[in-house]
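Peer 1: Starting from these lines, generate the structure:
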Amino acid sequence: MRRVTVVVATRDRRHDLERSLPRHPAPVILVDNGSADGTPAFVRQRFPHVRVVEVGRNLGAPARNIGARLAATPYVAFADDDSWWDPGALERAADVLDAHPRLAVLAARMLVGDEQALDPICGDMVDSPLKTEPDLPGPSVLGFLACGVVVRREAYLAAGGFDDVVFFYGEEQRLALDLAAAGWGLAYVEEVVAHHHPSGSRDSRGRRILAARNAVLTAVLRRPWRVVARIVLTTARSGPVGWHGLRAALGRLPRALARRRTLPPPVEAACRSLERVVRVSSQRSSRPAPPGRTSPGS
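Peer 2: The predicted structure is shown next:
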């Protein structure tokens, strides 16, 4: 009996899917965010084992919630249209989750490109200053990469999944904080491996703007006001990308305020310890820390 469903959210990435979908073990649910390149019909024709759900518009990261709700397995593995799981990885992940009932998020080791280089975020996770809890299978984390994570479906849905305030890019942070606040465990498990071959159709400047916007929004959603003020000030000082990010955050601010609740003291303390590590690391490298960054290895 299958224990893991692969959920892929996509939009206008038909060519990436042609490479990645054959590598996903069934069951697979693909949620299409209003593609205009014929993705749904293409997938149905070429990959009949994939369940295609068309939402008709761009829901961003919350499209994954639809796939998770439709899944009939206790665990859900997320993948992007340009990522996939190593053979046998999901069986191993399910074994780990079975053995650790408090574990809600299993963050995998992510290998990037044909060179299979380790994603730097995985290094942050290995070196996490958070202690390894005795009932968890690896270093505790407060973040993860959505294209390389297996979640306990029950916990994920109870925490609300990804939200439409942050929408996309950095969407993992708020969810990680809420799961930790609810008492769930999040851990990096090195022996579970995923692969990421970043698409060539990415807008790097646009993503930096989204990162700045979403750092502010995530802080408003969950962090103390003094932290919000620091992140806003750091973002404002970071130049044009930061200014655009702040402007973009304004339109979403009412929804963020309506959903605001602060974290339990132990989770907030963990955030602060992780941010101190990021600031020290940035000082040593002579590069400013990204506004509001909490390392996933964090």
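
Peer 1: switch to C-alpha atoms for all contacts and neighbour counts from now on
Peer 2: Noted.

Peer 1: name the element residue 155 belongs to?
Peer 2: Per DSSP states H and E, residue 155 falls inside helix 153-158.

Peer 1: Please give the structure of this sequence too, so both can be compared:
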Amino acid sequence: MRYTVVVITKDRRHSLLATLARTRELADRPPVIVVDNASRDGTADAVAEQFPEFRLIRSPRNLGAVGRNVAADHVRTPYIAFCDDDTWWEPDAPSRAAGLLDAHPRLAVVTGRILVEPGGREDPIVPELRHSPVPGPPWLPGPALGSFLAGASMVRADAFREAGGFSPRLWLGGEEELLGADLMALGWQLCFADDVVVHHEPSRLREPHLRRRHGIRNTLWFTWLRRPLPAAVRRTAGLLRTLPRDRVTAGALADAAAGLPWVARERRTLPADVEARLRRLETSQRESTARRYVS
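Peer 2: Just a heads-up that it's a prediction; the model follows:
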């Protein structure tokens, strides 16, 4: 088997069970690991009862994105097909992604085309991925990316571990940007694949204000952890101009400021070639209609 499916979840039993039922339909019958982030709605017990063939990890606390790191420690296949508890892969999509990773040894991440359900319309982020301005080597099988979407991506397990996985500092919300940059700094490539299809039916059980707060905070932390000073100032100023002026933003800025001591200690700017790639993304990030910090 070339890949393992990894799902993290928290208090979304209904969505998760639907996702796992669809995962059973994958043509390859891959191993599946579910990390339950201390759900209180009976999620873990329901998984154990209805999907005994899947590996269930019960975390005593909510690990956020780090739950994926925990699962990766148990993965014995070359690749990891991540999905969220409200996303799922089309039956042949993981095989397509794994084929791309097989064929391109320096490719670390394949992000698929996301269709929003019900209705199957393309997610607004897809055109930005398809027309990514990030330069990449000619051998890439799709547009080069500067980051990725964990709920719709397959990653090379060795590359994921080499880069350290998801940062426990960032927890959840835009956590992919830091990992994507660190992968590129290690010489890995990320790409979009139009024929790798992932479906997303957004759960109604969401915490949009908390997610926005973490997204703003994590964007600022990443910027000051990895970007050179002029780029960090430029992106911070641009972000501050566009953020809603409300309590969520105020809380996010306070959180970001509270983290400045550790950000300063752990700051490590990216290699010049990686920084050049990220600089090419600044216009699309500024003009994006799919990346607005609203809730």
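
Peer 1: And the TM-score between these chains?
Peer 2: Superposed pair, TM-score by TM-score structural alignment, normalised by the length of structure 2: 0.91. Supporting alignment: 285 aligned residues with a C-alpha RMSD of 1.9 Å.

Peer 1: picking that back up, after superposition, how close is the helix holding residue 155 of structure 1 to structure 2?
Peer 2: For helix 153-158 of structure 1, the mean deviation from structure 2 after alignment is 0.4 Å (mean C-alpha distance after the TM-score superposition for structure 1).

Peer 1: just how off-centre is that helix within its chain?
Peer 2: Relative to the centre of its chain, helix 153-158 of structure 1 is centred 15 Å away, using C-alpha atoms, centre = their mean, to the nearest Å.

Peer 1: do the same with stretch 151-161 of structure 2
Peer 2: How far stretch 151-161 of structure 2 lies from its chain's middle: 10 Å, per C-alpha atoms, centre = their mean.

Peer 1: OK, contacts around the alignment partner in structure 2 of residue 77 of structure 1?
Peer 2: Residue pairing (TM-score structural alignment): residue 77 of structure 1 is matched to residue 81 of structure 2. Shown in contact with residue 81 of structure 2 (C-alpha atoms under 8 Å, 6 or more residues apart in numbering): 3-6, 94, 152-155.

Peer 1: buried set for the longest helix along structure 1?
Peer 2: Longest helix of structure 1, by residue count under DSSP state H: helix 265-285. Across helix 265-285 of structure 1, burial judged by 16 or more other C-alpha atoms under 10 Å covers 267-268, 270-271, 273-275, 277-279.

Peer 1: returning to that earlier point: surely the match of residue 77 of structure 1 forms part of a helix?
Peer 2: No. Membership of residue 81 of structure 2 in a helix is not supported by DSSP: H, G, I helix; E, B strand; the rest coil, which gives strand.

Peer 1: longest helix anywhere in structure 2?
Peer 2: In structure 2, taking DSSP H as the definition, the longest helix is helix 208-226.

Peer 1: For that helix, grab the matching residue range in structure 1.
Peer 2: With TM-score structural alignment applied, helix 208-226 of structure 2 matches the range 204-222 in structure 1.

Peer 1: Tell me which residues are up against the matching stretch.
Peer 2: Applying C-alpha under 8 Å, 6+ apart, the set of residues contacting stretch 204-222 of structure 1 is 165-166, 168-171, 173-174, 227-228, 231-232, 235, 241-242, 244-249, 252-253, 256-257, 259-263, 291-293.

Peer 1: Next, the buried residues of it.
Peer 2: 207-222.

Peer 1: mind checking how far it is from the chain centre?
Peer 2: That offset, for stretch 204-222 of structure 1, works out to 13 Å (C-alpha atoms, centre = their mean).

Peer 1: those strands in the stretch 1-150 of structure 2, which residues are they?
Peer 2: For the stretch 1-150 of structure 2, the strands defined by DSSP state E, counting those that start in this stretch occupy 3-9, 32-37, 55-59, 79-84, 87-89, 107-116, 121-122.
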